[in-house]
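S.K.: Sharing a model that was predicted from the sequence below.
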Amino acid sequence: MSLLYDERPSAGEAEGLLILHHGRGADEHDLLSLGDTLDPERRLHVVTPRAPLTLGGWPGYHWYVVPRVGYPDHDTFHNAYRELSQFHDELWRRTGIAPERTIFGGFSMGSVMSYSLGLGADRPAPAGILAFSGFIPVVDDWQPDLAKRPHVFIAHGRQDPVMEVGFARRANELLVAGGLDVEYHESDAAHHIDPAHVPAAVDFVGRTLVGTSNAR
């Protein structure tokens, strides 16, 4: 595989694929336990890739450089986009699980990559996107393709000091105006995954992949 990763196989034959992209300064192990939480019956194959970038003075791994929140650095963003595209393609081939039986999820910077790959004009659409505390990026040479039709789950905290809640609200408005099916949640949380949002996310994962298990 092109990126390092961790994974948790399903209990039996996988009914789908859940790919979780970590946030800034974390690694491939960070969200693996979230996969267990979102898929308690172990119906899905869960994979957590490591971002490709290290930055001097910063711990962990990064998907791109942040000159300004909401506006990723062009070159590092597109490099991560290419590497993650290759990773997803290899994963679909290796597992035999199709994009339409896949959910992309992520926290913070990982949500940005989930939006980017899930709505990229040159990429296959997944069944769903889980975006915890993230945003749809503004970056040259990439635009969200609103003809894509993944189901989208957005959860964000109103007290988030890193990515303010307006990013989530604008993403919701853009996607709803484009005709996508969006489930939107806010709470008084800061920059973390609010446990209060998790039950709805578990339901979203189950509903999104219902009826897709025979799609090969």
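M.R.: Noted; the coordinates are in hand.

S.K.: okay, CA-based contacts and neighbour counts for the rest of this
M.R.: Noted.

S.K.: What about residue 177, how many residues nearby?
M.R.: Burial measure for residue 177: 11 neighbouring residues, criterion other Cα atoms under 10 Å.

S.K.: For residue 45, see how far away it is.
M.R.: The span separating residue 177 from residue 45 equals 32 Å under the rule Cα to Cα, to the nearest Å.

S.K.: How about residue 5?
M.R.: Between residue 5 and residue 45 the computed distance is 13 Å (Cα to Cα).

S.K.: which one of those two has more residues nearby?
M.R.: Taking other Cα under 10 Å, residue 5 and residue 45 do not tie; residue 45 has more neighbours (23 against 15).

S.K.: buried set for the top helix by length along the chain?
M.R.: Ranked by residue count and defined by DSSP state H, the top helix of the chain is helix 74-95. Burial within helix 74-95, assessed by neighbour count using 16 or more other Cα atoms under 10 Å, is assigned to 74, 76-78, 80-81, 83-85, 87-89, 91-92.

S.K.: Output the residues you listed in JSON lines, with distance to residue 201 appended to each entry.
M.R.: Putting these into JSON lines (distance: Cα to Cα, whole Å) gives the following:
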{"residue": "74", "distance to residue 201": "31"}
{"residue": "76", "distance to residue 201": "30"}
{"residue": "77", "distance to residue 201": "27"}
{"residue": "78", "distance to residue 201": "29"}
{"residue": "80", "distance to residue 201": "26"}
{"residue": "81", "distance to residue 201": "25"}
{"residue": "83", "distance to residue 201": "27"}
{"residue": "84", "distance to residue 201": "23"}
{"residue": "85", "distance to residue 201": "24"}
{"residue": "87", "distance to residue 201": "24"}
{"residue": "88", "distance to residue 201": "22"}
{"residue": "89", "distance to residue 201": "25"}
{"residue": "91", "distance to residue 201": "23"}
{"residue": "92", "distance to residue 201": "23"}
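
S.K.: Could you single out the nearest of these to residue 187?
M.R.: When the buried residues of helix 74-95 are ranked by distance to residue 187 (Cα to Cα), residue 77 comes first, at 29.0 Å.

S.K.: In terms of helices and strands, where is residue 186?
M.R.: According to DSSP states H and E, residue 186 maps onto strand 182-187.

S.K.: Which elements pack onto that strand?
M.R.: In terms of contacts (3 or more Cα pairs under 8 Å, 6 or more residues apart in numbering; DSSP states H and E), strand 182-187 is packed against strand 151-157, helix 166-177.

S.K.: let's bring in a second model and compare:
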Amino acid sequence: MAETCRILVMASGNGSNFQALIDAVGDGRIPQSRIMGLIVNRGKAYATKRAEQHAIHWEYFNLISNGFQPKTERDPEKLREARNSYDAALAKKILDSDTRPDLIVLAGWMYIFGSRFLNPISAQGIKIINLHPALPGKYDGTNAIERAFEDFEAGKLENNKTGIMVHYVIEQVDRGETILTREIEIHQGEALDQLKERIHANEHQLIVEAAALVVKDIHASKSQ
């Protein structure tokens, strides 16, 4: 019997994509896998309730609340040092855990990792994937849906299409190798909230499909 792929999910908010992953692991769409934990960086993230409902261990680890950065800090150098320290501490926490993951899924994780997190995780062969509500090379970073909608209303959006993607995480924001994409056409007369609802519905499907592909690759590499 193939070894189980251990998945760690990281989220900041409602956790609807986390729920989609839970459901897909449960019904076998993400095969031979187990979600072994959740990390959140916002204290009121509803994702923690979802974890509790499914007996999944969760932990809150925050840049400010865990003492890496004073809330009022504005000095750019000290902010950079704080983020580096936080990244290194979070990587160490994951790597020192009793059940080290094979795959980390960023599912609505609102924080940009730097090399102090990515390098040690990558060095241990742990894959990190991220869901982003835009197509490759378009609308990197925050507010991607809003920016695409603004361009649509201004007549600047090519073919009236935006989309979503799941990609491997590298230091360059939303520029890692693409795993899967899905185009989504914006309709004339559609409100921003309607577009967001359609995009989120598609996100739930795409993150599951992409995770399943990556898990398949992980199982294949373990069997070699």
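M.R.: Cool, the structure landed. Fair warning: this is a prediction, and the values are worked out from it, not measured in the lab.

S.K.: Quantify their similarity with the TM-score.
M.R.: These two chains, once laid on top of each other, score a TM-score of 0.49 by TM-score structural alignment, normalised by the length of the first structure; 159 aligned residues with a Cα RMSD of 4.9 Å.

S.K.: if we can go back for a sec, pull out the buried positions in the very next helix or strand once past the strand holding residue 186 of the first structure.
M.R.: Downstream of strand 182-187 of the first structure, the first helix or strand assigned by DSSP H and E is helix 198-209. By neighbour count, with 16+ other Cα under 10 Å as the criterion, the buried positions of helix 198-209 of the first structure are 200-201, 204-205, 208-209.

S.K.: if we can go back for a sec, quick check: neighbours shared by residue 5 and residue 45 of the first structure?
M.R.: Between them, residue 5 of the first structure and residue 45 have no joint contacts when contacts are counted by Cα atoms under 8 Å, 6 or more residues apart in numbering.

S.K.: For the closest residue to residue 35 of the second structure other than its chain neighbours, grab the count of nearby residues.
M.R.: Across the structure, with Cα to Cα, 6 or more residues apart in numbering as the measure, the residue nearest residue 35 of the second structure apart from its sequence neighbours is residue 7 (4.6 Å). Taking other Cα under 10 Å as the neighbour definition, residue 7 of the second structure ends up with a count of 26.

S.K.: Doesn't residue 7 of the second structure belong to a helix?
M.R.: No. Assessed with DSSP: H, G, I helix; E, B strand; the rest coil, residue 7 of the second structure is strand; it does not lie in a helix.

S.K.: Test my guess that it contacts residue 33.
M.R.: Yes. Applying Cα atoms under 8 Å as the test, residue 7 of the second structure and residue 33 come out as touching, 7.1 Å apart.

S.K.: could you say what helices and strands the longest helix of the first structure packs with?
M.R.: Packed next to helix 74-95 of the first structure, using 3+ Cα pairs under 8 Å, 6+ apart, are helix 109-119.

S.K.: could you say what helices and strands the helix it packs on packs with?
M.R.: By contact count (3+ Cα pairs under 8 Å, 6+ apart), the secondary structure elements abutting helix 109-119 of the first structure are strand 16-21, helix 74-95, strand 102-107, strand 128-132.

S.K.: any idea of the angle it forms with strand 16-21?
M.R.: Helix 109-119 of the first structure runs at 130 degrees relative to strand 16-21, counting by axes from the mean of the first three to the mean of the last three Cα atoms, to 10 degrees.

S.K.: From residue 102 of the first structure, how far out is residue 206 of the first structure?
M.R.: 12 Å.

S.K.: Identify the residues contacting stretch 194-210 of the second structure?
M.R.: Outside of stretch 194-210 of the second structure, the residues that reach it under the criterion Cα under 8 Å, 6+ apart are 16-17, 20-21, 24, 29-30, 131, 133, 145, 163-166, 179-182, 184, 186.

S.K.: let's see 6 Å
M.R.: Surrounding stretch 194-210 of the second structure, the residues in contact under the criterion Cα atoms under 6 Å, 6 or more residues apart in numbering are 17, 20-21.

S.K.: tally of neighbours for residue 76 of the second structure?
M.R.: Around residue 76 of the second structure there are 9 residues (other Cα under 10 Å).

S.K.: Secondary structure element holding residue 211 of the second structure?
M.R.: Under the assignment given by DSSP H and E, the secondary-structure element containing residue 211 of the second structure is helix 192-223.

S.K.: Can you point out the buried residues in that helix?
M.R.: Within helix 192-223 of the second structure, the residues that qualify as buried are 195, 199, 202-204, 206-212, 214-216, 218-219, counting by 16+ other Cα under 10 Å.

S.K.: can you pull out the helices in the second structure?
M.R.: Going by DSSP H, the second structure shows helices at 16-27, 47-53, 76-95, 115-123, 144-153, 192-223.

S.K.: With distance to residue 59 of the second structure added, can I get these in a markdown table?
M.R.: Supplementary listing: those in a markdown table, determined by distance: least, Cα to Cα, whole Å:
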| stretch | distance to residue 59 of the second structure |
| --- | --- |
| helix 16-27 | 14 |
| helix 47-53 | 8 |
| helix 76-95 | 11 |
| helix 115-123 | 17 |
| helix 144-153 | 28 |
| helix 192-223 | 22 |
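
S.K.: quick one, which of those is nearest to residue 103 of the second structure?
M.R.: For these, distance to residue 103 of the second structure was read as Cα to Cα. The smallest value, 7.8 Å, belongs to helix 192-223.

S.K.: by how many degrees do the closest one and helix 144-153 diverge?
M.R.: 130 degrees.

S.K.: Check the gap between residue 16 of the first structure and residue 132 of the first structure for me.
M.R.: From residue 16 of the first structure over to residue 132 of the first structure the distance is 20 Å, taken as Cα to Cα.

S.K.: for residue 114 of the first structure, same thing?
M.R.: Here the distance between residue 114 of the first structure and residue 132 of the first structure works out to 10 Å (Cα to Cα).

S.K.: try residue 93 of the first structure
M.R.: In this structure, residue 93 of the first structure and residue 132 of the first structure are 27 Å apart, going by Cα to Cα.

S.K.: do residue 103 of the first structure as well
M.R.: Distance, residue 103 of the first structure to residue 132 of the first structure, by Cα to Cα: 13 Å.
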